[in-house]
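Chemist: I'd like to go over a predicted model; first the sequence, then the structure.
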Amino acid sequence: MANLENIKDMYDVAMKPRMLRTLMKEDLPNEKRPFTSMLALSRIVSTVKTHDLLSESESQSLPDSKHIQRWKSAVDDWADRLLTLVSNSSMPDKCWAGICLLGVTCQQCSADRFLASYAVWLDKLLVHAQSSVDSQFVKVASCTSILELIRRLAEFPNAKKDGNSHTARLLQPVLKLLQEDSSEALWEAAAHLLCAVMTLFPASLHRHYDNAEAAIASKFFSGKCSDNVLKTIARCLALLPKSRGDEDSWHLMMGKILLIVNGYLTEIFHGLEEEVKWNEAVRMLVPPGEVPPHSLWGQKLLEETSDEERKRNKISIVSMLMLSCSTMLTTSYPVQVTIPVRSLLALVERVLMVDGSLPKATSPFVIATEQEFVCSELPILHLYSLELLISIIKGMRR
């Protein structure tokens, strides 16, 4: 075995291919070496990022072409090893490690390597994202690495057309993941990926708009999600009109959200506000002569229930939908839209005016426990209302 040349110092670029090969030899799993621990994976990622081992930069510090070839060869072997791990479905831990590291590679490798390889990498990752046999944690890792890939792809304006084509292939598998009765982690990963597609490659969603809206709404109103997942899905709902990019789509989405929110508040605030609030909201949201819809996204706008758990779920939904409104008001949009300021301010006022006290004209049959329950939830509703007010001001100044 040839003797290794001494390096000049810690900044010597000739050290990078050597460090990368040492990582592959000592830490990276292969067919025979087992995956040891999360700590080992964390150490690999930290070393790769700290020392920029995958960048293949050809600066003045690389006067000798043999160093360039050694570095290129080392990164070639690194990428090949990762693809081998990703393809190893029989050993989920190694497959998972390979998927995670491929996501890191998407962000850290050179532009030339990324553009030459991303289509192959995406195919490999997509196999696991839509697999019916892979474990949940492998699917979550696949979604996360695909997210890293499309974020990097969005950095190249000349790849926009190909990017729209490739990301369009993601949509059906991602929407299916969102609809599966699986884990919160997978729902959240799928929702984050969907948000990224809407933000970075909105045109890819145009043909799938109705299916996407139905899938997002179905999960949002399922009653199975934590507030963290609801928050991400609410952002998806807010970003959806960007894929069409016209004013009508933006107004239609905002109108649906405001009708649902006002309908739910009528139930939640029953007995704690004047009974005319729903009619006032409808007058501002529904054109004269039209009848307000009985339901939206499969949800009745008006219904009565004393079930505390249902009300708690609806309060979470109202809070997250107000967050959707805030996102729509503060996110850039392809065309200028007219903000329904009166309807939005009326909603903010409606929530902030309720403090839990009983109006003089209210029904005498408000149950004390219901009053106590609403009072316990009001601070959250007030908080999101104030955030919406801030967003209204920001939106009007844009």
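Modeler: Everything's here; your move.

Chemist: CA only for contacts and neighbour counts going forward, please
Modeler: OK.

Chemist: which SSE is immediately downstream of the strand or helix carrying K160?
Modeler: In this assignment (DSSP states H and E), K160 forms part of helix 160-179. Note on helix 160-179: by DSSP H and E, the next helix or strand toward the C-terminus is helix 184-200.

Chemist: okay, buried residues for that following helix please.
Modeler: Neighbour counts using 16 or more other CA atoms under 10 Å place 186-200 of helix 184-200 among the buried residues.

Chemist: one step back: okay, angle between the helix holding K160 and helix 184-200 too, please.
Modeler: With axes from the mean of the first three to the mean of the last three CA atoms, to 10 degrees as the basis, helix 160-179 and helix 184-200 are set at 150 degrees to each other.

Chemist: adding another structure so you can compare the two:
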Amino acid sequence: MQTQRLLVLVSGIAGLVLTMGVARFAYTPMIAYMQAQTGLSDALAGWLAGWNYLGYLSGLLLVTRLRDLMLKDRLYRIALVLAVLTTALMALDDAPWLWGISRYLAGLATAGGLMLGSGLILNWLIRHDHRGELGLHFSGIGLGILIGALAVELVAPFIDWRGQWWLLTALGAVLLLPAWIWLPRPNHGTPLSAQHTAAATEPGPIWLWLLQGAYLCAGFGYVVNATFTVLITEQQPALAGQGGAMWMLVGLAAAPAPLLWDRLARRVGYLSALQWGYGLQIVGILLPVFSNTLAAAVASALLFGLTFIGIVSLVLTMVGVRYPTHPAAIMARLTLGYGIAQIIAPVVAGELAELSGHFDLSLIMVAIIMALGFGCLVIMRLLPQTETDRQSSAGRV
């Protein structure tokens, strides 16, 4: 059982590295090389990111309608293959329409990898009483960022942008094997029992609307940094050539973040931990606006990596705790708003950067939106329903 548990966790991590790190996040460090070698503009970079998130949102809407575990398993495996194919599509030509198709389909693959893959892993962990290890699974997102960035940066002096995409495709093909082979089919094993789905007191509708508002704001905070961190660094004269290194720092900080935030939430409660996450991310967003130093860039990258995946894992885990009888429906509702923000934000940020020549206005805009999300969390703490938050976080996850 211990060997199988390890293989399942490695399978889930490999799936996230493939669908998130390669199919999605490798685009971020690649933007700088594509701009230098193909003339990719800030505005087009933002539009391509918007197409990626539109694909993610489309995939999310599809996923939320699925109920059959075997169908989810088949679609997840299709998403794994699609992640490899869409990465290869980026290398075929320098036509913007082809890149747009690639990014849209990569978004579908990302939705499958994150939502379907995580759901299948969670289902297996719950059936085998390993629920507390889901944080280890989410570490695959940070590892994906780090591995994708390393793959891009290490070969940059030797091959052009097209060769970099082909290398990423080969990396994805390697990751496909453990992600596919080591994940058991969902009809294998002990079915869920009543103890796994015991009912609990759910928060009221106002609490949920405030959480949705806060998570919507987090979508803005996440996507602008996820899309433009490399460019924001590269456009500062004193930091030219450091963009790829900053993105690797994001991945380095994100890899252990789910486990660290889970530990904090067990001590202080989910809402308090989320407030810390939002506050630290606001600081990280504003640092490049007020300082062009390497220290500020490093701190900003580390804070973003630490907080963005922490916020996602905390929110989704809190939903699982507070809505144990139907977490998928609530997760889908929250992720819908998060996905809409991911479509709008990179387009607006890219256009603002194109008009102003820098990303300061975009970062200030995002910091204000994140502050609004922080305000939603503060109001949630004042509602009677949140009184059990600390007990829930300590006793049920």
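Modeler: Here it is on my side, so go on. Predicted model only: the values in this text are computed from it and were never measured.

Chemist: where does the TM-score land?
Modeler: Superposed pair, TM-score by TM-score structural alignment, normalised by the length of the second structure: 0.25. Supporting alignment: 176 aligned residues with a CA RMSD of 7.4 Å.

Chemist: the closest residue to C195 of the first structure other than its chain neighbours is in what secondary structure piece?
Modeler: Leaving aside its chain neighbours, C195 of the first structure sits nearest to C236 (5.2 Å; criterion: CA to CA, 6 or more residues apart in numbering). Element membership for C236 of the first structure, per DSSP H and E: helix 227-239.

Chemist: of the buried residues of helix 184-200 of the first structure, closest to S324 of the first structure?
Modeler: Lowest distance from S324 of the first structure to the buried residues of helix 184-200 of the first structure (CA to CA) belongs to C195, with 12.5 Å.

Chemist: what sits against that closest one?
Modeler: 235-236, 239 (CA atoms under 8 Å, 6 or more residues apart in numbering).

Chemist: over to L296 of the first structure?
Modeler: 256, 260.

Chemist: 10 Å instead?
Modeler: For L296 of the first structure, the contact set (CA atoms under 10 Å, 6 or more residues apart in numbering) comprises 217, 256-257, 259-260.

Chemist: could you measure from it over to E213 of the first structure?
Modeler: 12 Å (CA to CA, to the nearest Å).

Chemist: do A189 of the first structure as well
Modeler: Taken as CA to CA, the span from A189 of the first structure to E213 of the first structure is 18 Å.

Chemist: what do you get for D248 of the first structure?
Modeler: Remark: distance between D248 of the first structure and E213 of the first structure (CA to CA) = 15 Å.

Chemist: one more: M322 of the first structure?
Modeler: 17 Å.

Chemist: looking at these two, which is more packed in?
Modeler: M322 (26 against 17; other CA atoms under 10 Å).

Chemist: the one helix or strand D210 of the first structure maps to - contacts with which helices or strands?
Modeler: Here D210 of the first structure sits within helix 209-220, counting by DSSP H and E. Secondary-structure packing of helix 209-220 of the first structure (3 or more CA pairs under 10 Å, 6 or more residues apart in numbering; DSSP states H and E): helix 160-179, helix 184-200, helix 227-239, helix 308-330.

Chemist: could you list the buried residues of it?
Modeler: 212-213, 215-220.

Chemist: among these, which two are most distant?
Modeler: Top of the distance list for the buried residues of helix 209-220 of the first structure (CA to CA): A212 and F220, 12.0 Å.

Chemist: any shared contact partners between the two?
Modeler: Joint contacts of A212 of the first structure and F220 (CA under 10 Å, 6+ apart) are 178, 237.

Chemist: M380 of the second structure: neighbouring residues, count only.
Modeler: Applying other CA under 10 Å, I find that M380 of the second structure has 21 neighbouring residues.

Chemist: excluding covalently adjacent residues, which one is nearest to it?
Modeler: Closest to M380 of the second structure by CA to CA, 6+ apart is W207, at 5.9 Å.

Chemist: got the buried residues for the helix or strand hosting the one you found?
Modeler: Element membership for W207 of the second structure, per DSSP H and E: helix 205-234. For helix 205-234 of the second structure, burial by neighbour count (16+ other CA under 10 Å) applies to 207-208, 210-234.

Chemist: stretch 169-180 of the second structure too?
Modeler: For stretch 169-180 of the second structure, by 16+ other CA under 10 Å, it's 169, 171-173, 175-176, 178-180.

Chemist: cool, thanks, talk later.
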